[in-house]
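Engineer: The sequence and its predicted three-dimensional model are supplied below.
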Amino acid sequence: MFTIDDLADRLGGYLPPDEIRQVKRAFYYAEQAHDGQRRRSGEPYVTHPLAVANILANMHMDHQSLMAAMLHDVIEDTGVSKEALGEQFGEAVAELVDGVSKLTQITFEDKAVAQAENFQKMVLAMSRDIRVIIVKLADRLHNMRTLGALRPEKKRRIARETLEIYARIANRLGINTIRVELEDLSFQALHPMRAERIKRAVASARGHRRSAIRQIQNSLQQSLDDDGLSGSVVGRQKHLLSIYKKMRDQRKSFAEIMDVFGFRIIAEDVDSCYRILGVVHNLYKPVPGRFKDYIAIPKANGYQSLHTTLFGPNGMPIEVQIRTREMEAMANNGIAAHWLYKAGQTEHPIAEGSHARARAWVKGLLEMQRHAGDSLEFIEHVKNDLFPDDIYVFTPKGDIMELPQGATVIDFAYSVHTDIGNSCIACRIDRHLAPLSTRLQSGQTLEIITAPGARPNLAWLNVVVTAKARSAIRHALKHQQHTEAVQLGRRLLNKALAEFETSLEELPAKPLDALLAELGLKNEDALLESIGLGTRVAHVVARRLVDLQHGEQSPAPGGKHRQGPIVISGAEGMVIKFARCCHPLPGDPVIGHLSVGKGIVVHRAECRNLAELKSDPDKLFALEWSDESDEDFPVPLRLEIESRRGLVAELASLVTDADANIERIGIEERDARLSIVNLTLSVRNRVHLARIIKRLRNLSHVGRITRLSN
């Protein structure tokens, strides 16, 4: 059995004796705290923290991380407090342990909420010290290695969580060794039979292919030696989940996947990598379009390497990766390489760059966490953000931005800055104007055009793919709705108070404070928002305010303060909506109906649906149009037209000449001679519509024209 003395011997290779003594002290403290506790497998509990510390020792992590690994379950599973750990081992170790510990003192409704809240707590701890996630990954890896003792459904739940979150985080931080093992262990727990069959097939295939692999490896090594280049060639093995995913996604058989031979060449320096690439391409012909230079443009997690695919002997595909020793260490240990180099008291630019990228990523997580409505929404954003396969685009100044596959111009705008995303109106891709919904491709140069009054659009949520953009848009829309609802609520309440010859501004603070306390609301804005969104009726709130002011003796409504109709322009945004049943236009007589959660819905005065709503007169309002309205409004028309060739083109030309747009057109035949055309136009007002209808009537083959309603 692995002991603390075995670990101390391993640590002697890179830690000074006083730090090793501190790690041993943390072990003995954990051993005493967990005394009597056992794992499901029956082993003493302390074997788990010791194994976690051993995983971190393989990565050459610092002594504080190793101490936190020893103590990581002490707060959660024993009576020891964070303060006690701080006194014994220092504040840094106590913070690391607390960051990894679950929220045991709170009872959650279900497992999903508990998982989300614990993850949110860990992200906040990560923002203070990134080592929290490395300790957590090591903890999760050992738990996955020892899943055997758990119930099948718990195994599957933990494996799914590992695959969806922790394996992706390991990938995002470039810790490939942990990522691969987490993925394979999760795959084996979720699909044990498939994993076993693939494992047996891999072992069998490797035996058959041994001579071919050796032949290609020898020819690659010989070519390097002939050109005087020092580099070692090693075979590269695919892991189980990678093989399974390729078989499933690419619909290939196991034989087709295993037909690809993988090799890695480790070079002395970056210059040698490119020279070796030339030698390899000279030996075997490269497959066009299959070369990737991750040295010049590293992946988001800091990964650097040259990738090329070659036509090998007898046309066998060969995948070759070429990198330096430092890049190999980074590929395996990712952000943990930062501590590997610090342990040797040397700063290394690759490791430093990876650490900086990881800090930037955690900063982005914090921004998402602030914008998210709750922990479940936050964890969904994080899952979306952890998908790999990035594309690389450029800012006008030549800076490289990493975005996920399928990202749009809007995603790019938000990745530059939230304010730029919120105010973007157009974009130039490689100097050509393009829609904001355009999907981006690697190598494009983007320039975002913004406008001061611009606001995010609800439809953007259907096209963005990055978690940062999605959470920022939702946050902006919530803020926009809140502001507009407060403004509308103020107008509605003042209109209702005018019936009692007063206004919100004239009311003393005392009755308003009393009403807020009575309703359990935080402030005046919360009350006005609830009125604007239709969850409270303005007349009821006004009467209660006046009752509280006059000691339950409110004056009769009516008098000189009576206000006129509410003025609307059509540009109010999220709390004034236009009914789709009657499509009101500026110039139409209109009535507003207060709908719960939506605000005011505007109907034409003759709309038949208003008959059903008149049973609740407190929710109906007189409205009138502002003279300054310059928005476009949809209006449906029905035309009876003689069937003829070029009909649609003629209608489109006439509508365009009248300075309007066709939003939708549909044609149905009534008989051999007549066609019915359903046309939805975008017009400014009733006068604009009348002008278009007059032009349509002038066409000799147009019969009846009807403006549709209900």
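Structural biologist: In hand now; what should we look at? This structure is a prediction, so every number in the text was calculated from the model and none was measured. Residues are numbered from 1 along each chain as shown.
Engineer: From now on I want contacts and neighbour counts done on CA atoms only, so please keep to that.
Structural biologist: Noted.
Engineer: For Ser81, give its distance to Glu95.
Structural biologist: 11 Å (Cα to Cα, to the nearest Å).
Engineer: Pull the residues that contact stretch 361-372.
Structural biologist: Applying Cα atoms under 8 Å, 6 or more residues apart in numbering, the external contacts of stretch 361-372 come out as 120, 123-124, 126-127, 375, 378, 381-382, 467-468, 471-472, 474-475.
Engineer: Buried by neighbour count: which residues of that stretch qualify?
Structural biologist: For stretch 361-372, a neighbour-count test (16 or more other Cα atoms under 10 Å) marks 361-366, 368-369, 371-372 as buried.
Engineer: How about the residue nearest to the spatial centre of the chain: what's its closest non-neighbour residue?
Structural biologist: With distances taken as Cα atoms, centre = their mean, the residue of the chain nearest its centroid is Ala467 (1.6 Å). Closest residue to Ala467 apart from its sequence neighbours, by Cα to Cα, 6 or more residues apart in numbering: His381 at 4.7 Å.
Engineer: And the one you found, which helix or strand is it part of?
Structural biologist: Under the criterion of DSSP states H and E, His381 resides in helix 375-385.
Engineer: and what of Ala170?
Structural biologist: Assigned by DSSP H and E, Ala170 falls in helix 167-172.
Engineer: Check which helices and strands that helix sits against.
Structural biologist: helix 176-190 (3 or more Cα pairs under 8 Å, 6 or more residues apart in numbering; DSSP states H and E).
Engineer: now the helix it packs on: how far from the chain's centre is it?
Structural biologist: Counting by Cα atoms, centre = their mean, to the nearest Å, helix 176-190 is centred 23 Å from the centre of its parent chain.
Engineer: So which bits of the helix holding Ala170 are buried?
Structural biologist: Neighbour counts using 16+ other Cα under 10 Å place 167-172 of helix 167-172 among the buried residues.
Engineer: same question, stretch 671-686
Structural biologist: For stretch 671-686, by 16+ other Cα under 10 Å, it's 674-686.
Engineer: wait, what's in contact with Val93?
Structural biologist: Applying Cα under 8 Å, 6+ apart to Val93 gives the contacts 64-65, 67-68, 85-86.
Engineer: next, the one to line up against it:
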Amino acid sequence: MLTLTAKHHLKVQKFILFCTVWLMLMKNDGDLMLEEYNRLIEKLKSNGKEYNWGLIEKAYKFACIAHEGQKRSSGEPFVIHPLQVAYILAEMEMDTATVVAGMLHDTVEDSSFTYENTLKNFGEEIANLVDGVTKLAKIPYTNKQEIQAENLRKMFLAMSKDIRVIIIKLADRLHNMRTLKYKPREKQIEIAQETLDIYAPLAHRLGIYKVKWELEDLSFRYLHEKEYYDLAEKIAKKRKEREEYIENIMKTVAEKAMEMGIEAHIDGRPKHLYSIYMKMKRQHKELDQIYDLFAIRVIVNTVKDCYAVLGLVHELYKPMPGRFKDYISMPKPNMYQSLHTTVIGPEGIPFEVQIRTWEMHRIAEVGIAAHWKYKEGGRQNDDLSEKLAWLRQLLDWQKETTDPDEFMENLKIDLFTDEVFVFTPKGDVKCLKAGSTPIDFAYAIHSDIGNRMIGAKVNGRIESLDYELKNGDIVEIITSATSKGPSRDWLKKVKTSQARNKINQWFKKEKRDENIARGRELFEKELKKQGLSSQQILKPEIFAAAFKKYNYHDMDDLYLAIGLDAISSGKAVSRLKEEYRKTLPPEEQKQLLEEEKKKELSKKQKERPAPETGVIVKGIENCLVRLSRCCNPVPGDEIVGYITRGRGVSVHRKDCINIQSNLNDNERLIEVEWYKGKAASYQAELAVKAHDRTHLLLEITNVISDAGVPLKAINARTTKDNVAVMNLTVEITDTEQLEKIINRIRRVPDVFEITRNNK
């Protein structure tokens, strides 16, 4: 009987592994897989870095075995996908561990291999990277929003431990988008929308612009297919003409740079389709009206050369005011550095110029991936940790946000908006989200500054707390030791999650009892509204089941969350109600559902949509109704309907001259009434007479404007007797508002008559 030592056993395992892979490579798909692997190796060699080639080859064989027999939607071997992901990571010049994790990122999710297999074969660092990228298993969340929110929570948590996790995730998403054409149309739209909402902005936040632009253009292609191909076709038609234009500019700049002794690499960069599309939408313009479709990029050796080239460009071409940005002296939070200027070129056509060094260019392409360096033991260096401060803020905010809808909405608004650079009085730069207020600025400095804030000076002037900060503003926060703390209204004014989180923390700590009382009151109102009693649903087992995914340990925790607006009372009651229903016998569950359906139907019937004219014809639904122009009735007027021939019901004021002449025709008169719902707007005509003088018309229009009433039309003339006659058309909601306007105009000096027109 032959016995094997552990050493021999390992050799046998390796031999079996080798034979398995060799047999696979002999199949038809083997050539394609090997070709893709060799392409990856060539790319890694071109990087000129040291790699663990043995570990990379081992990962390739491991992935081949794990995905043996698996196919993608395109029909190609599944292992082509992880190889392509590894290739994208190689383009970013990532290290061995990241490239290997890219090849293995689907092995735990889509094969029989486990985390322990990866740990045993490739070590803790790579196993943790693979685990960080692996998607969540199927968790029984109540809706799709919760699934997406939990996926993102896990992703951000993994990012905080090792930023390479998200770099692999972005490479994975990029290759999936490149092969999205093989998915069903419904799936294409879903994946493209998520990419545009989450992954492209995340690539922007990390400064990986090369990935960001491609993700945006691919998402645009699937979400707005017609607009994408129309735009691509229009741009292609004029490409040659534009290329000749930009070539001449590049030649001129290159020659002048050479004369100055500056070594410069210059290329033309067409703007990406999605950015052109968004510009057309924002500015409501056609493609022919968008001139800066191209930018030129100048790459030089030193920072000194960057500013020298900027001076040269401004000598050659006239700069457009307000379009110069210096991201070298003030880098973006994602480490992006460059000089941007827009100038007027030949023929009066504007174009953008970007100027940067080679190192800045590398960072602009791969962003955070250029700074992934780790100390021994896998810990991030201090410089990288500082640049990821926004991620720590996000994680702190997550702990306070239990509602998935709020999480997703704020994530899109708060994390992925543009930045604004503002200064402290000492000259320190603070980067905030665009639209931030002095309150956001105060909390960005320190919690105590925000909590003791009573006002703010912007550029030396006192400004309101909802003032929108602009680039270059110098902000001074005014504090007081006797301040009572933040106001609840501040939560509506702040734009950053950091400020919102700190304000909520203050209320949670300082006004716990008050917020619990507020939450209890809102909860009980909602219970009553939904026809429930606390005895029915406030049972320990129901509470535990409803909120097992949240940090609510008892009812006080829930009341506090409602009081702080962390969860709405409606959602809290609905969750409890759902769990309560599960405890009922099947017959009672069915009965409860039927009752709810009846209530919902009754509610819909009561909430009849407001008619466009704001008038209801008694006894008739979906009837064509129009307001008569002869008397312009508005809510508050007594009205009557007149059945016209072929034009539905015409609504008149009861004192209208035209309706008075038809009072005998009772068969065509019909009862109508004003809709008692949300106020609509109506036009009313006023005739004003006054002794003419200077500024009379201005004073009357100012009175109307100050009342917040739109002035839709005006017609004025002066008679031989020096009497000003004005016909005004104003937009009001009812006769009460109209009467107020009439009284205000009547008080204007020299006005002696004002009447409502009745033609």
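Structural biologist: Here it is on my side, so go on. Because the structure is a prediction, the values reported are computed rather than measured.
Engineer: Map the residue nearest to the centre of the first structure onto the second structure.
Structural biologist: Under the alignment (TM-score structural alignment), Ala467 of the first structure pairs with Ser497 in the second structure.
Engineer: my read: its match touches Lys412, true?
Structural biologist: No: counting by Cα atoms under 8 Å, Lys412 is not a contact partner of Ser497 of the second structure; they are 11.3 Å apart.
Engineer: Just give me the match in the second structure for Leu137 of the first structure.
Structural biologist: So, by TM-score structural alignment, Leu137 of the first structure is matched to Leu170.
Engineer: whoops, Arg455 of the first structure was the one
Structural biologist: Checking TM-score structural alignment: Arg455 of the first structure goes with Gly485.
Engineer: How about Tyr29 of the first structure?
Structural biologist: Per TM-score structural alignment, the equivalent position to Tyr29 of the first structure in the second structure is Phe62.
Engineer: Now the nearest residue to Tyr60 of the second structure once chain neighbours are set aside: which helix or strand?
Structural biologist: Of all residues not flanking Tyr60 of the second structure in the chain, Met103 sits nearest, at 6.8 Å (Cα to Cα, 6+ apart). Counting by DSSP H and E, the element that carries Met103 of the second structure is helix 96-104.
Engineer: Where in the first structure does that helix fall?
Structural biologist: Aligned by TM-score structural alignment, helix 96-104 of the second structure falls on residues 63-71 of the first structure.
Engineer: What's the average distance for the matching stretch when superposed on the second structure?
Structural biologist: Mean deviation of stretch 63-71 of the first structure from its aligned counterpart in the second structure after superposition (mean Cα distance after the TM-score superposition for the first structure): 0.9 Å.
Engineer: Stretch 119-127 of the first structure now?
Structural biologist: Looks like 0.6 Å for stretch 119-127 of the first structure (mean Cα distance after the TM-score superposition for the first structure).
Engineer: quick one: what's aligned to Asp466 of the second structure in the first structure?
Structural biologist: For Asp466 of the second structure, the aligned position in the first structure is Ser437, judged by TM-score structural alignment.
Engineer: what's the answer for Leu40 of the second structure, then?
Structural biologist: Aligned by TM-score structural alignment, Leu40 of the second structure pairs with Leu7 of the first structure.
Engineer: quick revisit: what secondary structure does the match of Arg455 of the first structure sit in?
Structural biologist: Secondary structure, DSSP: H, G, I helix; E, B strand; the rest coil: Gly485 of the second structure is coil.
Engineer: number of nearby residues for the nearest residue to it once chain neighbours are set aside?
Structural biologist: Among residues not flanking Gly485 of the second structure along the chain, Asn451 sits closest, at 4.9 Å (Cα to Cα, 6+ apart). Residues lying near Asn451 of the second structure (other Cα atoms under 10 Å) number 22.
Engineer: again with Pro452 of the first structure
Structural biologist: 11.
Engineer: ok so it is a helix residue?
Structural biologist: No: using three-state DSSP, the assignment for Pro452 of the first structure is coil, not a helix.
Engineer: Quick check: it vs Leu436 of the first structure, distance?
Structural biologist: 17 Å.
Engineer: thinking again about what came up before, what does the match of helix 96-104 of the second structure contact?
Structural biologist: Around stretch 63-71 of the first structure, the neighbours that count as contacts under Cα under 8 Å, 6+ apart are 15, 19-20, 22-23, 26-27, 29-30, 49-50, 52-53, 56-57, 92-94, 96-97, 131, 135, 139.
Engineer: Please check those residues and keep the buried ones.
Structural biologist: By 16+ other Cα under 10 Å, the contacts of stretch 63-71 of the first structure give 15, 19-20, 23, 26-27, 29-30, 49-50, 52-53, 56-57, 92-94, 96-97, 131, 135, 139 as buried.
Engineer: In strands, which of these fall?
Structural biologist: Among these, DSSP state E puts none in strands.
Engineer: can you give me the strands for the stretch 401-550 of the second structure?
Structural biologist: Ranges of strands in the stretch 401-550 of the second structure, per DSSP state E, counting those that start in this stretch, are 419-423, 429-433, 453-458, 461-463, 475-479.
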